[in-house]
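K.L.:
What follows is a predicted structure for the sequence shown.
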Amino acid sequence: MTRDWSLDLLFPLIARMPTTLPWSLAGLIGRESAAERARLQRWLEGLFARVFPCATGEQHVQWAKAHLAMMAQEMVDAMAFHRLGRRGGPSIALQGEEHAKNLIRKGQGFILVLNHYDRILTAPVALAQAGVATNVLTMPVLDNPELGAAQRRFLLRKIQGYTAVTGGIWHTTSDGLRPVHESLRSGQGWVILADAWRPEFGRLRGHPFLGGSLSLPTGIERLAQSTGVPLLQAATYSPGPDRLEVDVEPLPDNPRQAIDAVVQRLERDVLARPWAWWQWGLWDQMWQPKAEMEGNP
């Protein structure tokens, strides 16, 4: 839904503007055409009304607008990772980096678990600035048949900028997991998103979430179990377009319990700031209401 010229020209150009103005402009300009943005806002308002019926209509409108602005601001992040936390870019307040540093000092590999929440890749950028390099494992990107040519070009630039800043590699599940296993065992850190979802995923587990069940892949817990590495969790919060806060926390030793804790925190975060979760477009695929959940074997 993002305009091709925005991907090829607009966001790369405004990301070069001095000061933090690009991030404020992004929220005003948006990723989509005016007509498409209006349609998306109405759809989000309706979804928020369904999921959060106790909130007011005014809140639903505010959340929808904030969600669309955040997604546009992340487009600027993608073209300016080197500016995050630096002079002339959004500030980053990082807490909990010692948990990752302690593991690095011990030569211990680890998995840094993120969710599709707020400006999600800020945490690895902030850790890199604190001396902790990480790799990232994602679903297929450039070989995803659903992507257009402009989206592929944008993502390639994003990947190049991200890895240049974080000091690691970008690896996808389509490339096989053996290098990830070996890297974790050799003491490196890997970033993986817990709430990634695709219709072809077959190994899913339900988690209590907003009165129903959220189905998420079990890949992280299986990877942690097979490699014996600990898990950390990081979450980013943006009080404003130019202000970012990152919190890194340790997770339980048991991988299953660790992912349960990740989802519990995600639920708290979504309840506090519904607009900041990226995955609303997949809500009806990822989530089941309680009655339907209880009816399943």
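P.N.:
Happy to help now that I have it. Residues are numbered from 1 along each chain as shown.

K.L.:
Only C-alpha atoms from now on, for both contacts and neighbour counts.
P.N.:
Will do.

K.L.:
Counting by contacts, list what the longest helix along the chain packs against.
P.N.:
Ranked by residue count, the top helix of the chain under DSSP state H comes out as helix 57-79. Where contact means 3 or more Cα pairs under 8 Å, 6 or more residues apart in numbering; DSSP states H and E, helix 57-79 is packed against helix 11-14, helix 21-29, helix 34-51, helix 149-166.

K.L.:
So what angle separates the directions of that helix and helix 21-29?
P.N.:
140 degrees (axes from the mean of the first three to the mean of the last three Cα atoms, to 10 degrees).

K.L.:
In the following helix or strand past helix 57-79, which residues are buried?
P.N.:
Next helix or strand after helix 57-79 toward the C-terminus (DSSP states H and E): strand 91-95. Across strand 91-95, burial judged by 16 or more other Cα atoms under 10 Å covers Ser91, Ile92, Leu94.

K.L.:
show me what contacts Leu84?
P.N.:
Asp77, Pro90, Ser91, Ile92, Thr122, Val125, Ala126 (Cα atoms under 8 Å, 6 or more residues apart in numbering).

K.L.:
For the helices and strands packed on helix 57-79, give me CSV that also has mean neighbour count and distance to Gly107.
P.N.:
CSV is the format used below for the helices and strands packed on helix 57-79 (neighbours: other Cα atoms under 10 Å; distance: least, Cα to Cα, whole Å):
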stretch, mean neighbour count, distance to Gly107
helix 11-14, 18, 37
helix 21-29, 20, 37
helix 34-51, 16, 44
helix 149-166, 18, 18
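
K.L.:
For Ile259, which of these is the nearest?
P.N.:
In terms of Cα to Cα, the element of these nearest to Ile259 is helix 34-51, at 23.2 Å.

K.L.:
just checking, what packs against the closest one?
P.N.:
Secondary elements touching helix 34-51 (3+ Cα pairs under 8 Å, 6+ apart): helix 57-79.

K.L.:
Let me see the residues that make contact with the helix it packs on.
P.N.:
11-12, 14-15, 22-24, 26-31, 37, 41-42, 44-46, 48-49, 84, 118-119, 157-158, 161-162, 241, 274-278.

K.L.:
Included below, for side-by-side comparison, is a second structure:
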Amino acid sequence: MKADSLPKRIRLKILFPAMAWLPEKIAYALANLIGWYDWRTKQSERSAIEKALHSIPVFGDRDITLWSRRYYQMMARDTLDCFRMPNFTPGNTNRLIRVNNAEALAAAKAAGNGVIMVISHFGRFFMLGPGLKFSGLEFGMLTTDVDERNPHYDTIGRWYINTKLHNTQLFSRGTWITIGDDHRRIYRALREGEIMLIALDGMESNSSSRILFPFLGGILSLPEGIVRIAATTGAKLVYAATVDHGYGVEINIYGLPDDPRQAMGAAVGILERDIIARPWHWWQWTGLGVLWQTETKQE
């Protein structure tokens, strides 16, 4: 166990599950306190995050230290969300989760070829599950492997991500596919008209086929998979971003162009705009080099 953090097993199996039973404001205030503690104690990880933030040309001399603190507090609230989800209802989340422009998703679904809801590792995006469900929209999802095929998780980490995804799946009757599964299942689900959530900024793809986009003063390199799947199936693309609103979240849904490559470009543009507004919401700072590089390196 690392001396600079709460023991992982106690945190995930005792502390946060107990906090989930507390009144909402008290629970999230405690989560913010845990996030502050993590910010103070996880020095090595924090340094890597702040170094990544400093590397972004468009940020200049803005307050990187404040952003890193807010990052840890947001991540602690996300952990609390996981354990509160099984008790979510339309009644007790009507002020916690707000969905904007759900009609864009409904219109895309009405086209009849399935929908790829493009998401990113931004904000408390797992709240999409209850948000979509309580808006009357069923969905499926493509996620990381959550078993022994994924070497990045230790035993407690694997238990946690399994719990998190199973709790998200409580709000969906759609197909749950992992990246290690037969990818034909994705095409089948879309052809059956499902809404499939797929993250554009995952870091586990081994695809050699990449698409490059201008991003944050450098170049973002993404797998071509979403574009290829949409082109093959005729699925419509929409983008969803989850941003903090007090202790709760707002889920903003955006229609995208019909052309899959143009749609991805538009989604990347929305993500870039959101990161500039709320840099602490993006999860991928610790692995920035996998996805992003300066234009100088690209040359």
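P.N.:
Thanks, I have it. Bear in mind the structure is a predicted one, so any value in this text is a computation, not a measurement.

K.L.:
hmm, back to that, for the helices and strands packed on helix 57-79 of the first structure, could you give me a markdown table that also reports distance to Leu231 of the first structure?
P.N.:
As requested, these are arranged in a markdown table below (distance: least, Cα to Cα, whole Å):
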| stretch | distance to Leu231 of the first structure |
| --- | --- |
| helix 11-14 | 34 |
| helix 21-29 | 32 |
| helix 34-51 | 30 |
| helix 149-166 | 18 |
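
K.L.:
one step back: which among the contacts of Leu84 of the first structure count as buried?
P.N.:
Neighbour-count burial (16+ other Cα under 10 Å) is assigned, among the contacts of Leu84 of the first structure, to Asp77, Pro90, Ser91, Ile92, Thr122, Val125, Ala126.

K.L.:
these two touch, right, the third one and Leu244?
P.N.:
Yes: between Ser91 of the first structure and Leu244 there is a contact at 5.9 Å, judged by Cα atoms under 8 Å.

K.L.:
any idea how far the equivalent of Arg70 of the second structure over in the first structure lies from Arg42 of the first structure?
P.N.:
By TM-score structural alignment, Arg70 of the second structure lines up with Ala66 in the first structure. Going from Ala66 of the first structure to Arg42 of the first structure by Cα to Cα, to the nearest Å gives 13 Å.

K.L.:
list the residues that contact both of the two?
P.N.:
Overlap of the contact sets of Ala66 of the first structure and Arg42 (by Cα under 8 Å, 6+ apart) is empty.

K.L.:
on that earlier part again, the longest helix of the first structure to helix 34-51, inter-axis angle?
P.N.:
Going by the same axes, to 10 degrees, helix 57-79 of the first structure makes 120 degrees with helix 34-51.

K.L.:
what distance separates helix 57-79 of the first structure from the centre of its chain?
P.N.:
14 Å (Cα atoms, centre = their mean, to the nearest Å).

K.L.:
got it, and stretch 190-208 of the second structure?
P.N.:
That offset, for stretch 190-208 of the second structure, works out to 12 Å (Cα atoms, centre = their mean).

K.L.:
Leaving out sequence neighbours, find the closest residue to the spatially most central residue of the second structure.
P.N.:
Closest to where the C-alpha atoms of the second structure average out (Cα atoms, centre = their mean) is His121, at 2.9 Å. Counting by Cα to Cα, 6 or more residues apart in numbering, His121 of the second structure lies nearest to Trp283, which is 5.5 Å off, once chain neighbours are set aside.

K.L.:
List the contacts of the aligned partner of the one you found in the first structure.
P.N.:
Under the alignment (TM-score structural alignment), Trp283 of the second structure maps onto Trp278 of the first structure. For Trp278 of the first structure, the contacting residues are His67, Met71, His116, Tyr117, Asp118, by Cα under 8 Å, 6+ apart.

K.L.:
Which position in the second structure pairs with the third one?
P.N.:
Just to be clear, that refers to His116 of the first structure. Under the alignment (TM-score structural alignment), His116 of the first structure maps onto His121 of the second structure.

K.L.:
In contact with that match, which residues?
P.N.:
By Cα under 8 Å, 6+ apart, the contact set of His121 of the second structure is Ala199, Asp201, Gly202, Trp282, Trp283, Gln284.

K.L.:
Go through the residues you listed and say which is closest to Ala240 of the second structure.
P.N.:
Nearest member of these to Ala240 of the second structure, counting by Cα to Cα, is Ala199, at 9.9 Å.

K.L.:
who's in contact with that closest one?
P.N.:
Val118, Ile119, Ser120, His121, Leu142.

K.L.:
switch the cut-off to 10 Å
P.N.:
Listed by Cα atoms under 10 Å, 6 or more residues apart in numbering, the contact partners of Ala199 of the second structure are 116-122, 141-143, 226, 239-240.

K.L.:
Among the residues you listed, name the ones in strands.
P.N.:
In this view, the contacts of Ala199 of the second structure that belong to strands under DSSP state E are Ile116, Met117, Val118, Ile119, Met141, Leu142, Thr143, Tyr239, Ala240.

K.L.:
are any of those residues buried, and which?
P.N.:
Applying 16+ other Cα under 10 Å to those flags Ile116, Met117, Val118, Ile119, Met141, Leu142, Thr143, Tyr239, Ala240 as buried.

K.L.:
can you tell me which residue in the first structure aligns to the fifth one?
P.N.:
Under the alignment by TM-score structural alignment, Met141 of the second structure pairs with Val136 in the first structure.

K.L.:
which one is its match nearest to, not counting chain neighbours?
P.N.:
Using Cα to Cα, 6+ apart, the nearest residue to Val136 of the first structure is Val191, at 4.5 Å.

K.L.:
Which single one of the contacts of His121 of the second structure is nearest to His152 of the second structure?
P.N.:
For these, the residue nearest His152 of the second structure by Cα to Cα is Gly202; the value is 13.5 Å.

K.L.:
Trace the closest one over to the first structure, please.
P.N.:
With TM-score structural alignment as the criterion, Gly202 of the second structure matches Ala196.

K.L.:
again, but for Tyr187 of the second structure
P.N.:
Using TM-score structural alignment, Tyr187 of the second structure lines up with His181 in the first structure.
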